[in-house]
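# Build me a model:
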Amino acid sequence: MAKTTAKSSATKPAKGKDARKAATPPAEKTKAAPAKAPTAKATTEKAPTGKAAAANAPAAKTAATPAKAARSSKPAPTAAPTAPTAAAKPAPVGKPAPAKSTKSDAASGTAAARAAPTAVTSAAGPSKATKAPAATKSVAASPGKPPKQMTPAAKRGATKERPETMTTSSAAKPAEKPWLKSYPSVVPPEIGPLPAEAIGELLVNACRKYTGQPAFTCMGKSLSYSDMERLSSAFGAWLQAKGLAKGARVAIMMPNVLQYPVVMMGVMRAGLTVVNVNPLYTPRELEHQLKDSGAEAIVILENFAATLQACVAKTNVKHVVVASMGDMLGTVKGAIVNLVVRRVKKMVPAWSLPGHVSFNAAMKEGAARTCKPAQVASDDVAFLQYTGGTTGVSKGATLLHRNVLANVAQNVLWLESAFIKKPRPPHMVYVCPLPLYHIYALTVNALTGMHLGAQNILIPNPRDIPGFVKELQQYPINVFPGLNTLFNALLNNSEFAKVDFKPLLLTFGGGMAVQRPVAERWKKLTGCVVSEGYGLSETSPVATANRFDADEFSGTIGLPIPSTEIAIRDEDGKDLPIGEVGEICIRGPQVMAGYWNRPDETAKVMAADGFFKSGDMGFMDDKGYIKIVDRKKDMILVSGFNVYPNELEEVVAQHPGVLEVAAIGVPDEHSGEVPKLFVVKKDPNLTAEALHEYCRQNLTGYKRPRHIEFRTDLPKTNVGKILRRELRG
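From the prediction side, this is the model:
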């Protein structure tokens, strides 16, 4: 589960049966509680169509997650739960049949819902302006598709149900929702109708609403919303001309360049599915993802084309589009950038992909065609977000249009707390140092940002701190998502202090625990509190968030966002009392449909009552704030990216000189954790240098071990299972 997680550390509990398995993140060992604040009664407000999103996220080798801050307020009484549905078993996901609802259905049955504000339901029920159809069914409780009898209008106005059979304790029933008493008065407990039937529709509506305003800026070049509509239409038309059937998978393997949002939006408009790919993947990793997803097309930056060359023949890919850094920067600037990238910095290894099409050629061909409106329903698959697997192979989290659209609506509502103390800017400006191929930046920056008419400043390489600071000095940044290592690096750059921080409204922290000293330095310099939140690829991603009007860094992952329930459960699936550590389980409309073509893996993480088992251990306090204390699985968190020991061990075990191997995470001051290998040699002449070189050839940079220790044997159970916990000491 690739987490867009702001993990805070705490004392390792005596209870929590799985806590002993996980490495406690290096951080302070105190139980941080959110700061108290004057209470205020919650009110129902129309969610303006122009609000930004709570978030979380990771990034190109650096990741980040949501962010929020902590305060408490007195809520209005919660509405009675809607009628329960039968507990649903996880449905197999993959190669879904075409949805029965069509665009014409949406046009006739949901026009009123679309015209309504995106989220206005209060504890007392939906307002007249946005009241959902009376026959609305739940879209949150089941990981499968919604009931077939639901109309698109019903699905878009759906609210969650509470199954009567759910096991709860008297101390912490999810139905009690203790977090609502800590909600900002401007945020309702539930979202209203979804802002659109499909993501393509959402983005086209934004382009037509904000027309000449800047949407994305990269390396000094901006694309307006009208540019985005025109260019995405051209690319969508090119895809349709290739005969790709509805729902066909299109992989995108690019960093934060202008081509990414154009291609992503074009894929959505063509009625296809995006498969996001990390550009730093090795051929082995790329091959697995392309084969597993069944991708038929890929759009790739030429810098990484050699990787595709090494594996494309083993996949189902039929159409290859190759872009270059300078494609969308203008004729003169584009030529200069391409020359520098190719010849001066030598960032483009030699490659050969017979039959490929250049990005510019595809755009020219598509511009001469018309992108036909796609028949897309809200329960069609929008994205396959690959996340690490405990079995050593990554799995595709299947995100339906309604999952992601719900998270956009949730984020829009939660942003309202940012304007309690600070005025709303007329035009929001986001900085985007986190990669758009990651679910956090994708949902929070690209999708929510466009829905709000915001400008996203794309940073192709956030590790170039001097270059990043120069970009920050040029724009009035309102929203800043990042992670601890990025914040720390910026704070240690002397030029960063010269940035004008007056426009800064929000700083999101996630991907790894934000260290309190870093958060305190950040607030002292910028005047902005670092807010943290929590989410995963499987939750589209935001699940919890701190309030944006907080005065201090909280050290928690915040409160469940609207229409989201969090249950803390033991290994038997029973709800635990307030303050007791257990597994964090999540239910809401943003929870995925399941893992692509892996019903067995889906069944492991989805409870019968619709709760997703995160695998993270934490507790909830009496105000509803949640704190992560440990990780149930052995996952290693490197700068916000998930690294799974099983995958490392499987790769290293294939080296002819290795007899046995085990991987764990160890603390690192720069990235939070790094992988460490314990190796038993088969070849007595095997060296650490040789293993490091082998890993460079087979593993992405953040997955590579930083430490290798040779041993004569490894600790094992009586059945031969390696005991990683003993290696941690």
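
# CA atoms for contacts and neighbours, from now on please.
Fine.

# who touches the helix or strand where residue 306 lies?
Per DSSP states H and E: residue 306 is located in helix 305-309. Outside of helix 305-309, the residues within contact range by CA atoms under 8 Å, 6 or more residues apart in numbering are 281, 282, 283, 286, 322, 349, 350, 351, 352, 353.

# just checking, the first one touches residue 697?
Translated: residue 281. No. Using CA atoms under 8 Å, residue 281 is not in contact with residue 697, being 10.4 Å away.

# Between the two, point out the one with more neighbours.
Using other CA atoms under 10 Å as the criterion, residue 281 and residue 697 rank with residue 281 on top: 19 against 14.

# tell me the secondary structure for that one?
Under DSSP: H, G, I helix; E, B strand; the rest coil, residue 281 falls in the coil class.

# Which residue, neighbours along the chain excluded, lies closest to it?
residue 700 (5.3 Å; CA to CA, 6 or more residues apart in numbering).

# ok, that neighbour touching residue 279?
No. The pair residue 700 / residue 279 is not scored as a contact, 9.5 Å apart, by CA under 8 Å.

# Comparing these two, which residue is more hemmed in?
residue 279 (21 against 18).

# burial of the nearest residue to that one once chain neighbours are set aside, as a residue count?
The shortest distance from residue 279 to any residue other than its chain neighbours is 5.1 Å, reached at residue 253 (CA to CA, 6+ apart). Neighbours of residue 253 under the rule other CA under 10 Å: 24.

# which residues does residue 253 contact?
276, 277, 278, 279, 298, 299, 300, 301, 437.

# Another sequence for comparison is provided below:
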Amino acid sequence: MVNIYHLFHRNVEKSPDKVAVVFSGTEVTYRSLFNYVLILSRFFKEQGLTPGQRIALFAPNGIEYPVVLLAAAKLGLAVVPLPITLKGAALEIALKKTPVSMAICWPTVSRTLLESAVVREDEVITIGESVLGERCWEDIFTDVEHDEEYSDAAPELDFILTMTSGSTGSPKPIVLSQKCKIERAFSATINYYQLTSDDVILVATPLYHSLAQRGVLMPLMLGATTVILPKFQLQSWLGAIEQYQVSFLFAVSSQLEGLVAQGVENKDISSVRILVSSSAVLNTVTKGKLLKLLSCEFHECYGASEVGVVTDFCIDDEGGNQGSVGKPLPFVDVKICDSHRKPVEIGIVGEIACKTTTQFSGYLKQLEATKAAYDDTGYFYTGDLGYLSKDGFLFYVGRKKEVISSGGINIYPQDIEEVIKRHPLVTDCVAFGVADPTLGEVIKVVYEQANVQQEESLERALRKLCFAELTDYQQPRIIEKCDNLARNAMGKVLRQQVKETYS
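Below you'll find the predicted structure:
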């Protein structure tokens, strides 16, 4: 059966001199990338790695990612991508949850791992200069000996292990097989958006995230070109679109909010045919402004790491479903259930459950947790709340654990945040419940102001806005300004951290 490496190899044979990957101005052809993959594959075999074993990858965005992922796909190895900023207990927990046979690391991580004896010196490869005598990534490629081109790795083997809970606390490693990644690449992206080998795909989010990995692997399976940026910076992002004639990209909501705030800066982005927003629901004001800025198809998708993309919504300036995240993809079934996992009526909020061909293999060594995530009919319970309209559109409300219970009434933070974000000086906000002896919880909103130099509080204006738009039990009791809301590397607000800091 075909694996990811086989699909890539076909494109090497078909178009060896075509640009496969662009990074920091360097263009790497399919032939050159293939040579890197074969050299690394041979090295892994010489180190005794066998199908099913794991490699930790602590690296910033760069050419290392596609080389490691493709070599692992060829040999049937699994990759555990982790951020280079992971430190202390979180780093040890991550590697204890997913024991690895080798770690490819940024120098700061190599030093931490070696000094704490989490891994042995012969199990560490450092990208850059050696810190404590271990082998370097660059040294591997001084040897021109290649592995054989043949691969018999089963696509059902574990391929990528990604962490839930931000790799802190008690993470649940999500296991994704090559078969799953192929299905997500073709069914949820290539076929759905009708991509071809002529497309150029831009990746500007951290490659330890699943969405960015798809942005790299999917073009290489298709025979297209992927452009990787070291990190998101609006000017370089717009510049890359113009320079490389990018035609398709996934963008996270924070990037698009930055685009709205700063504009296209006289860059030509007319090459973009399709843009898909992911990671967090955009507010209606931002969507309206983006429609005026963009001349391409503009989509918003909803999904989860365990199941991939669930719904898609092609946003335009017409129609009555602008608050929706769209309809289920052709291979996905969605239902809304109550706390007893019984389906609720149309328009009633409940937990979003879905059945799909792009589901994960399970949580690593957590059979009970995996089993508990499904019902007897094979639907996965996402932990997200939403409702379906009578014409089949899904409306996302928020996470189950984020619901505020005040006076016996369930209140959804997103309803409040949607209103607060309409103020032109509010860049983002988080609504959450704080303990109250009478009502159980009352609502607090922490907001980030666009001009932090401005001393004047927006509290009065925001209360007026809430009074006009929200019902009595949705009114915030406390409204507080902060300089910066905590965010992850994708620019997504860390809601739980904000709640812990300001509650």
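
# Any chance you could compute the TM-score here?
The TM-score (TM-score structural alignment, normalised by the length of structure 2) is 0.76; 428 aligned residues with a CA RMSD of 3.4 Å.

# Give the equivalent position in structure 1 for residue 64 of structure 2.
With TM-score structural alignment as the matching criterion, the partner of residue 64 of structure 2 in structure 1 is residue 259.

# Tell me where the stretch 351-500 of structure 1 has helices.
359-367, 401-414, 439-440, 449-451, 465-472, 484-491 (DSSP state H, counting those that start in this stretch).

# As TSV, those with distance to residue 220 of structure 1 and mean neighbour count would be great.
Formatted as TSV, the helices of the stretch 351-500 of structure 1 follow (distance: least, CA to CA, whole Å; neighbours: other CA atoms under 10 Å):
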stretch	distance to residue 220 of structure 1	mean neighbour count
helix 359-367	20	18
helix 401-414	28	29
helix 439-440	24	35
helix 449-451	19	27
helix 465-472	9	16
helix 484-491	21	20
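
# about what we covered before: what's the mean gap between the helix holding residue 306 of structure 1 and the aligned bit of structure 2?
If you overlay the two and look at helix 305-309 of structure 1, the average distance to its match in structure 2 is 3.8 Å (mean CA distance after the TM-score superposition for structure 1).

# Show where the following helix or strand past that helix falls in structure 2, residue numbers please.
Remark: after helix 305-309 of structure 1, the chain's next helix or strand is strand 319-323, criterion DSSP H and E. Under TM-score structural alignment, strand 319-323 of structure 1 corresponds to residues 123-127 of structure 2.

# residues in contact with the matching stretch?
Residues contacting stretch 123-127 of structure 2 (CA under 8 Å, 6+ apart): 59, 101-107, 110, 134-138.

# can you pull the buried residues of that stretch?
For stretch 123-127 of structure 2, the neighbour count (16 or more other CA atoms under 10 Å) marks 123, 124, 125, 126, 127 as buried.

# Report the distance from it to the chain centre.
Put simply, stretch 123-127 of structure 2 sits 26 Å off its chain's centre (CA atoms, centre = their mean, to the nearest Å).

# tell me how far the ends of stretch 562-574 of structure 1 are from each other?
23 Å (CA to CA, to the nearest Å).

# Could you find the counterpart of residue 268 of structure 2 in structure 1?
Under the alignment (TM-score structural alignment), residue 268 of structure 2 pairs with residue 500 of structure 1.

# Setting aside sequence neighbours, what's the nearest residue to that match?
residue 473 (7.0 Å).

# Pretty sure that neighbour sits against residue 499.
Yes. Taking CA under 8 Å as the definition, residue 473 of structure 1 is a contact partner of residue 499 at 5.2 Å.

# tell me which of the contacts of stretch 123-127 of structure 2 is nearest to residue 213 of structure 2?
Nearest to residue 213 of structure 2, judged by CA to CA, of the contacts of stretch 123-127 of structure 2 is residue 59 at 12.9 Å.

# which residues does that closest one contact?
Contacts of residue 59 of structure 2 by CA under 8 Å, 6+ apart are 65, 82, 83, 84, 104, 105, 106, 127.

# and the gap between it and residue 110 of structure 2?
Look at residue 59 of structure 2 and residue 110 of structure 2: by CA to CA, they are 11 Å apart.
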